[in-house]
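Participant: Starting from these lines, generate the structure:
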Amino acid sequence: MKIAIAKEIDAAEPRVAAVPDSVKKFKALGAEVAIEPGAGIKSGVLDADYQAAGATVTADAVKDADIVIKVKRPEASELANYKRGALVIAIMDPYGNDAALKSMADAGVSAFAMELMPRITRAQVMDVLSSQANLAGYRAVIEAAEAFGRAFPMMMTAAGTVPAAKVFIMGVGVAGLQAIATARRLGAVVTATDVRPAVKEQVESLGAKFVAVEDDEFKQAETAGGYAKEMSKEYQAKQAALTAEHIKKQDIVITTALIPGRPAPRLISAEMVRSMKPGSVLIDLAVERGGNVEGVKVGEVADIGGVKIVGFPNLAGRVPASASGLYARNLFSFIETLVDKSTKALAVNWDDDLVKATALTKDGAVIHPNFQPKSA
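Facilitator: Sure, this is the predicted structure:
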């Protein structure tokens, strides 16, 4: 069994799919491990570090590999080098990318999307959305602190008092909770909102104040899978009014709202942005899906009347060493379930819940029910 670690061809992607520790674990599973030269440099891992862990560093790493692991979905130029029947495991971003799924099917690979891992107990250690969102939430606060023209904590000095920054977190999933914790550590006064009532207690346990219209609809606003439901227009209007008033008084707003497979919901209008004080900062974690903030630009810091809207994509990738380490653990934990411990050979159980949830393509076809080609 040969496992290959591919170097990311996207120059903007600094993460890598394996670290020396996960290479050692793959070797213990009985795998031969090969990695493309320079794959870990941007995450602070040298080729020599992989070699010391037992990997072979070679430009032909993916050739004849049984499993190819990546951070991002492979491009057509990469697929040409993979053998038919290989398992390709990455963050696939399948929604709205039908042509890319067809390319993987046509290449004859079995593609698995790590971000579709079901949220069940045995899969927690494989949950790439959580591992990467946790770091994105942390980094969002660091980016906000860098863009903000004042200190975060209250400082009482002989020269006068510096007031604490007011930080508002919109969307309290994994990223939002980490953003709350990080902003609190830096000394900010933190408030947060979410459409799911279950998170109110979590917000308050971290020392932040919860802000929401808490009516009957709010109390029912969570799917069985733990995601936020889309709210009615009436509720959205009430919540928007409350939020608009609150935002006027904030120094920093961090938005994290994403609904799988849908464009990001618009949480902050241009009018709300204009209502904020000059020097205020907005960080939009949903910029890759269209953004939560009107006026956000991918990869840029937009300045609207002195208010900065930060639209950096892939915030987890701005902490690449940590992000790669966690992602590598997610991948190893999943791959471990695909290997027969006694024979040390690949033994994919296509009826396993983890496999059924994540498998996109097999035997030349798109097999995931959510991404079946539309019939004419």
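Participant: C-alpha from now on. contacts and neighbour counts both.
Facilitator: Will do.
Participant: farthest residue from the center of this structure?
Facilitator: Here the chain reaches farthest from its C-alpha mean at Ala158, the gap being 43.5 Å by C-alpha atoms, centre = their mean.
Participant: Relative to Ala164, how far out is it?
Facilitator: Using C-alpha to C-alpha, to the nearest Å, Ala158 is found at 17 Å from Ala164.
Participant: Check Asp303 too.
Facilitator: From Asp303 to Ala164 the distance is 23 Å (C-alpha to C-alpha).
Participant: higher neighbour count, the two?
Facilitator: The residue with more neighbours, out of Asp303 and Ala164, is Ala164; 18 against 15, by other C-alpha atoms under 10 Å.
Participant: neighbours of the residue nearest to the more buried one when sequence neighbours are not counted, just the number please.
Facilitator: With sequence-adjacent residues excluded and distances taken as C-alpha to C-alpha, 6 or more residues apart in numbering, Ala164 is closest to Met154, at 4.1 Å. Number of residues near Met154 (other C-alpha under 10 Å) recorded here: 15.
Participant: Met154 contacts Leu186, doesn't it?
Facilitator: No. Assessed by C-alpha atoms under 8 Å, Met154 is found out of contact with Leu186, at 9.7 Å.
Participant: structure for this one too, so we can compare:
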Amino acid sequence: MHIGVPLETRAGETRVAATPETIKKLIGQGHQVTVQSNAGLNASLPDSAYEAVGALIGDAGAAFGADIVLKVLAPDATELARMRPGAVLVGMLNPFDDDSIARMAAQGIIAFALEAAPRTSRAQSLDVLSSQANIAGYKAVMVAANQYPRFMPMLMTAAGTVKAARVLVLGAGVAGLQAIATAKRLGAVIEASDVRPAVKEQIESLGAKFVDVPFETDEERECAEGVGGYARPMPASWMLRQAQAVHERARQADIVITTALIPGRRAPTLLHEETVQLMKPGSVVVDLAAAQGGNCPLTVPDQVVIRHGVTLVGYTNLAALVPADASALYARNLLDFLKLVIDKDGQFHLDLEDDIVAACLMCRDGQAVRVNSR
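Facilitator: Next up, the predicted model:
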């Protein structure tokens, strides 16, 4: 089959959907691969690196005109118009964007959004959310360290002792756990909070202290278990108690990293303005939920602002700040997904009995497969 890898044109997007490593494997399976010129340049992958493994270098029309198109983000209207009916699109297409999915359906393509893959052991190798969140958690700490006007570790010098930074991580999913691990490597003192009691052991194993908010009702305990590895919205009574615990910890923290997200919904508010007002001057907040409204109402998407003496970082695409490794991991995720939709003869095969394929399928035959309620 002919596989196309276009250049990502969204502002700030530096990743690429395939690397020489994965393209070499695809070509080894008998496929022809066309990479749009300069598609990998921002990820330190020049055209010559792709040509060295047998890829063809072409323009946008050649990449989007392929049988299977590999993307990082959903195509815009101009890009979508370049795809032919019946073509297959694979990428992070935002399964909760009904309008975008409807446009893809109208174009007559078959689209797979890998964010919709089930959180199962079998799907781990193609879990794009985890691979990219892992990078975001790491980069969040590095960005915070850059903005923080003091050292992260404790230092004992001839001029005196510098205390270690106190870091509070809100949300202990993949990004939060990586943030804890990275902050620990930098010598910080860390506390972390999450609605799910099951992550307490993971938090403590990484060297952080768990901020425990006890459950008072069966409803609170049931919501905390989550669904498919994701957190669920918690009852107002628990959120109030958690807000008070976070308020007290944040006042003492030097750096707060918030990572709480609920797929398809606005991010929960965890860090209120009243709390920010009481934080120490020079403190830093990195809000990984900025793209979904933010865990702090003062966060401004894609900007660094100072409010009440606190620096708030609202970068919405932290993984794109580490484009080489982010692309490498993402490309491997795509390669593993393609194994499920390409048969042993090298042809596209849609197996709806496969739970991963069925979950990721967004549209086919001119119809959206799943429409999300708003």
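Participant: Can you give me the TM-score here?
Facilitator: TM-score for the superposed chains, counting by TM-score structural alignment, normalised by the length of the second structure: 0.96, backed by 370 aligned residues with a C-alpha RMSD of 1.3 Å.
Participant: Mind telling me what element Ala62 of the second structure is part of?
Facilitator: helix 60-64 (DSSP states H and E).
Participant: what does the helix or strand following that helix correspond to over in the first structure?
Facilitator: Scanning forward in sequence from helix 60-64 of the second structure by DSSP H and E, the next helix or strand is strand 68-73. Aligned using TM-score structural alignment, strand 68-73 of the second structure spans residues 67-72 in the first structure.
Participant: Can you list the residue ranges for helices in the first structure?
Facilitator: 20-28, 47-52, 76-79, 98-106, 128-147, 174-185, 200-205, 216-219, 233-247, 270-275, 320-336, 353-358 (DSSP state H).
Participant: Give me the residues contacting the longest one.
Facilitator: In other words, helix 128-147 of the first structure. For helix 128-147 of the first structure, contacts defined as C-alpha atoms under 8 Å, 6 or more residues apart in numbering pick out 114-115, 117, 151-152, 174-179, 182-183, 252, 254, 281-283, 285, 308, 314-316, 318-319, 322-323, 326-327, 330.
Participant: Now do the strands in the stretch 151-300 of the first structure.
Facilitator: Here the stretch 151-300 of the first structure has its strands, by DSSP state E, counting those that start in this stretch, at 155-157, 160-162, 166-170, 189-193, 209-210, 252-255, 281-284.
Participant: Switch these over to TSV; also include mean neighbour count.
Facilitator: Shown next, in TSV, are the strands of the stretch 151-300 of the first structure (neighbours: other C-alpha atoms under 10 Å):
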stretch	mean neighbour count
strand 155-157	10
strand 160-162	11
strand 166-170	26
strand 189-193	24
strand 209-210	18
strand 252-255	27
strand 281-284	28
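Participant: Ala6 of the first structure: which of the ones you listed is closest?
Facilitator: strand 281-284 (29.7 Å; C-alpha to C-alpha).
Participant: mean shift between that closest one and the second structure?
Facilitator: Compared with the second structure after fitting, strand 281-284 of the first structure has a mean deviation of 0.2 Å; criterion: mean C-alpha distance after the TM-score superposition for the first structure.
Participant: Could you tell me where that strand falls in the second structure?
Facilitator: Using TM-score structural alignment, strand 281-284 of the first structure pairs with 284-287 in the second structure.
Participant: got the contact list for that stretch?
Facilitator: 140, 143-144, 147-148, 254-259, 294-296, 299, 310-315.
Participant: try stretch 294-305 of the first structure
Facilitator: 266, 268-270, 273-274, 278, 284, 287-288, 308-313.
Participant: I'd like to know how many residues surround Val357 of the second structure.
Facilitator: Neighbours of Val357 of the second structure (other C-alpha under 10 Å): 22.
Participant: again, but for the one 5 residues further on
Facilitator: As a burial measure, the neighbour count of Met362 of the second structure was computed by other C-alpha under 10 Å and equals 29.
Participant: All set, thanks.
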